[in-house]
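**Q** Predicted structure and sequence below. I'll ask about it afterward.
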Amino acid sequence: MHRLAEAVILAVRAHGEHGAVVRALTRQDGVQPGYVRGGRSRGLRPVLQPANAIRGEWRARTGEQLAALTVEPLHSRAALHAEPLPAAALAWLTALTAAALPEAQPYPRVYDGLTGVLDAVEAAPSARGWAAALARYELLLLAELGFGLDLSACIASGALDDLAFVSPKSGGAVSRAAAAGYEARLYALPVFLREGGMADWPDVFDALRITGHFLARDILIDRRSEPLAARTRLVDLMKRAVA
């Protein structure tokens, strides 16, 4: 097996005295693990950080064997790890993606979405510039894994207009008229989650409440639930930033 591809590092785990097992997301071949000889060395530690972009070369004798991986740095986001909010965003995005995606299955839209939101975190002067993109990435991941929310029409009436809520059970949109009397049992649906664009903080937190519910219910379950702590920390930091 020989593979050469650009990738985003998702997770790094020490292996042995000097090496590291790296899981990275490629566009065409999905999540690919590999053993990096000397991965804990002074020269490679700055390269092998979650969210960094690399060109990886994976080699193995068989498809079942853990591939040997050599890396070439393409783009470093290491400086963001020194800033609390961007660092928390990178930690959550990479941990979520690593936990949610099965290995060796292509998810090109997830790869594009992840690189896009990582670029937004890096480019925006404040969290307000990327928080909406982060929520939309979570929505995309749910959809790509088969747990997409139906926000196109009211699940109760079929109405296409005035969609103001989301059902926590079905994941379907609910119109304001159909929700009358049941608002407290539903999630508020911010407009940007359906139509894109920028969002104010109240809308961002409404969106994160929706996506967080379905991520925890449908994807981050059992042993994969550990990354949720990183999400809790990120949301807490966001709330402090706007308090």
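**A** Everything's here; your move.

**Q** switch to C-alpha atoms for all contacts and neighbour counts from now on
**A** OK.

**Q** tell me how far the ends of stretch 160-175 are from each other?
**A** For stretch 160-175, the separation between the terminal residues is 8 Å (Cα to Cα, to the nearest Å).

**Q** Please identify the buried residues of it?
**A** Across stretch 160-175, burial judged by 16 or more other Cα atoms under 10 Å covers L163, A164, F165, V166, S167, G171, G172, A173, V174, S175.

**Q** Check stretch 229-243 too.
**A** Residues A230, R231, L234, V235, L237, M238 are the ones in stretch 229-243 that count as buried (16+ other Cα under 10 Å).

**Q** Nearest residue to the middle of this protein?
**A** Within the chain, the residue whose C-alpha comes closest to the C-alpha centroid is L93; the distance, by Cα atoms, centre = their mean, is 3.7 Å.

**Q** so which helix or strand takes in the closest residue to it other than its chain neighbours?
**A** Distances taken as Cα to Cα, 6 or more residues apart in numbering put L114 closest to L93, at 7.6 Å, once the chain neighbours are dropped. Under the criterion of DSSP states H and E, L114 resides in helix 108-123.

**Q** Could you check the helix or strand following that helix and say which residues are buried?
**A** Sequence-wise, the next helix or strand downstream of helix 108-123 (DSSP H and E) is helix 131-144. Judged by neighbour count using 16+ other Cα under 10 Å, the buried positions of helix 131-144 are A131, A132, A133, L134, A135, R136, Y137, E138, L139, L140, L141, L142.

**Q** What is the burial count for the residue nearest to the fifth one when sequence neighbours are not counted?
**A** Beyond its immediate neighbours in the sequence, the residue positioned closest to A135 (Cα to Cα, 6+ apart) is L208, lying 5.8 Å away. Residues near L208, counting by other Cα atoms under 10 Å, number 22.

**Q** circling back to that earlier point, hang on, the residue nearest to the centre of the chain is in a helix, isn't it?
**A** Yes: checked against DSSP: H, G, I helix; E, B strand; the rest coil, L93 lies within a helix.

**Q** Distance check, it against E72.
**A** For L93, the distance to E72 - Cα to Cα - is 22 Å.

**Q** Check R136 too.
**A** 30 Å.

**Q** which secondary structure element contains V71?
**A** Using DSSP H and E, the element containing V71 is strand 68-75.

**Q** residues in contact with the closest residue to G113 other than its chain neighbours?
**A** Among residues not flanking G113 along the chain, Y137 sits closest, at 6.1 Å (Cα to Cα, 6+ apart). Residues touching Y137, when contacts are defined by Cα atoms under 8 Å, 6 or more residues apart in numbering, comprise V110, G113, L114, V117.

**Q** One more to weigh against that first structure:
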Amino acid sequence: MDFTDDAFVLSARAHGDTGVVVELLTAGHGRRAAYVAGGASRRMKPFLQAGARVVADYRARTPDHLGSARLEPVGEGPSALFDDALALTGLAAAAAVAQGALPEREPHPGVFHAFEALMAAFAVPEVWPAVFVRFEAGLLEELGFGLDLSRCAVTGTLDDLVWVSPRTGRAVSSDAGAPFADKLLKLPPFMLGAQAGLNAGDVRDGLALTGHFLEQFVFHPQNRPIPPARVWMIDRLEDERWADQA
């Protein structure tokens, strides 16, 4: 089982005295774990941070065997974000969500490209939290749990969609959902189209929306909680971005 592919590092952990096991999000071969010889060295450590872009030369004896990889770094990677602690928190959350949600060895090129777009967005502080929400919505869709925001689940109308059913993931219009507002999830307008712009509280509502379905359909069936890195990111956003919107 050999291939060479573009990849992002999702995590790395020590293995033995000098090696590490990395989790990779590859462009064409899904999430892969691989042993990297010498990965604990000072030279290699900067290239094994979450979000680092690499070209992975992957080798494994069988599809089920832990493979090994040689990694070649591409570009600056997360080092470009070292002066932005909040963006680094978002990066750690995105890597943890992708690693926890994606089944191993199952190709999801759409997730790779969405992660790539999110990595670029981290350079724009005003934008990346909304892109993060879109990344999670796309991840849900790739895994077969996409939200249906095309029309109202009750009336079929295409207009004034402001809620989402927490059970079905289908949009609900303002009038149809008003009697049940306390039981529905808020649907921020930017999730319906980029032209809507961002209003106060929209990212908070978007993260609550995607987080609900990630927990319900992805992590709960695995008997696992939402990754702590995502919870920490939301706490940091609350402290630094949303305190004046409470």
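**A** Structure received. Every value quoted in this text rests on a predicted model; they were computed, and no experiment measured them.

**Q** if we can go back for a sec, between the buried residues of helix 131-144 of the first structure, which sits nearest R37 of the first structure?
**A** Taking Cα to Cα as the measure, L141 is the one of the buried residues of helix 131-144 of the first structure closest to R37 of the first structure, at 31.7 Å.

**Q** So what does that closest one match up with in the second structure?
**A** Matched by TM-score structural alignment, L141 of the first structure corresponds to L139 in the second structure.

**Q** tally of neighbours for the residue nearest to its match when sequence neighbours are not counted?
**A** In this structure, L139 of the second structure finds its nearest non-sequential neighbour in V111, 6.2 Å apart by Cα to Cα, 6+ apart. Counted with other Cα under 10 Å, the neighbours of V111 of the second structure add up to 24.

**Q** Same check on the one 5 residues further on?
**A** The number of residues packed around E116 of the second structure, counting by other Cα under 10 Å, is 17.

**Q** how much space between it and F132 of the second structure?
**A** Taken as Cα to Cα, the span from E116 of the second structure to F132 of the second structure is 11 Å.

**Q** Now do the SS call for the residue of the second structure most remote from its centre.
**A** Here the second structure reaches farthest from its C-alpha mean at P179, the gap being 33.1 Å by Cα atoms, centre = their mean. On the three-state scheme (three-state DSSP), P179 of the second structure is labelled helix.

**Q** and it, what pairs with it in the first structure?
**A** Matched across to the first structure, P179 of the second structure falls on G181, judged by TM-score structural alignment.

**Q** which residues in the second structure form helices?
**A** With DSSP state H as the criterion, the second structure has helices at 85-101, 109-121, 128-142, 174-177, 202-213, 228-240.

**Q** would TSV of the ones you listed with distance to M191 of the second structure be doable?
**A** As requested, the helices of the second structure are arranged in TSV below (distance: least, Cα to Cα, whole Å):
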stretch	distance to M191 of the second structure
helix 85-101	18
helix 109-121	15
helix 128-142	7
helix 174-177	16
helix 202-213	8
helix 228-240	18
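
**Q** how about these, which one is nearest D57 of the second structure?
**A** With Cα to Cα as the criterion, D57 of the second structure lies closest to helix 109-121 of the helices of the second structure, at 17.1 Å.

**Q** what sits up against that closest one?
**A** For helix 109-121 of the second structure, the surrounding residues in contact (Cα under 8 Å, 6+ apart) are 7, 25-30, 51, 91, 94, 127-128, 131-132, 135, 138-139, 142.

**Q** Quick check: buried residues in it?
**A** Neighbour-count burial for helix 109-121 of the second structure flags P109, V111, F112, A114, F115, E116, L118, M119, A121 (criterion: 16+ other Cα under 10 Å).

**Q** now stretch 56-63 of the first structure
**A** With burial defined by 16+ other Cα under 10 Å, the residues of stretch 56-63 of the first structure counted as buried are G56, E57, W58, R59.

**Q** Out of the residues you listed, the closest to A82 of the first structure would be?
**A** G56 (25.4 Å).

**Q** Any figure for the gap between the closest one and A177 of the first structure?
**A** 53 Å.

**Q** Just give the closest residue to the equivalent of R105 of the second structure over in the first structure, not the sequence neighbours.
**A** In the first structure, R105 of the second structure lines up with A104, judged by TM-score structural alignment. What sits nearest to A104 of the first structure in space, not counting adjacent residues and going by Cα to Cα, 6+ apart, is G30, at 4.9 Å.

**Q** That neighbour touches A100, doesn't it?
**A** No: applying Cα atoms under 8 Å as the test, G30 of the first structure and A100 come out as separate, 11.6 Å apart.

**Q** Any chance of a markdown table for the buried residues of helix 109-121 of the second structure, columns distance to G193 of the second structure?
**A** As requested, these are exported to a markdown table (distance: Cα to Cα, whole Å):
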| residue | distance to G193 of the second structure |
| --- | --- |
| P109 | 23 |
| V111 | 19 |
| F112 | 22 |
| A114 | 16 |
| F115 | 19 |
| E116 | 20 |
| L118 | 17 |
| M119 | 21 |
| A121 | 17 |
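
**Q** ok, residues contacting the longest strand anywhere in the first structure?
**A** Using DSSP state E, we find that the single longest strand of the first structure is strand 2-15. Applying Cα under 8 Å, 6+ apart, the external contacts of strand 2-15 of the first structure come out as 20-27, 39-40, 48-60, 94-95, 97-98, 115.

**Q** again with stretch 179-197 of the second structure
**A** Under the contact criterion Cα under 8 Å, 6+ apart, stretch 179-197 of the second structure has outside partners 134, 149, 161-166, 171, 177, 198, 202-203, 205-206, 208-209.

**Q** just how off-centre is it within its chain?
**A** Relative to the mean C-alpha coordinate of its chain, stretch 179-197 of the second structure is positioned 20 Å out (Cα atoms, centre = their mean, to the nearest Å).
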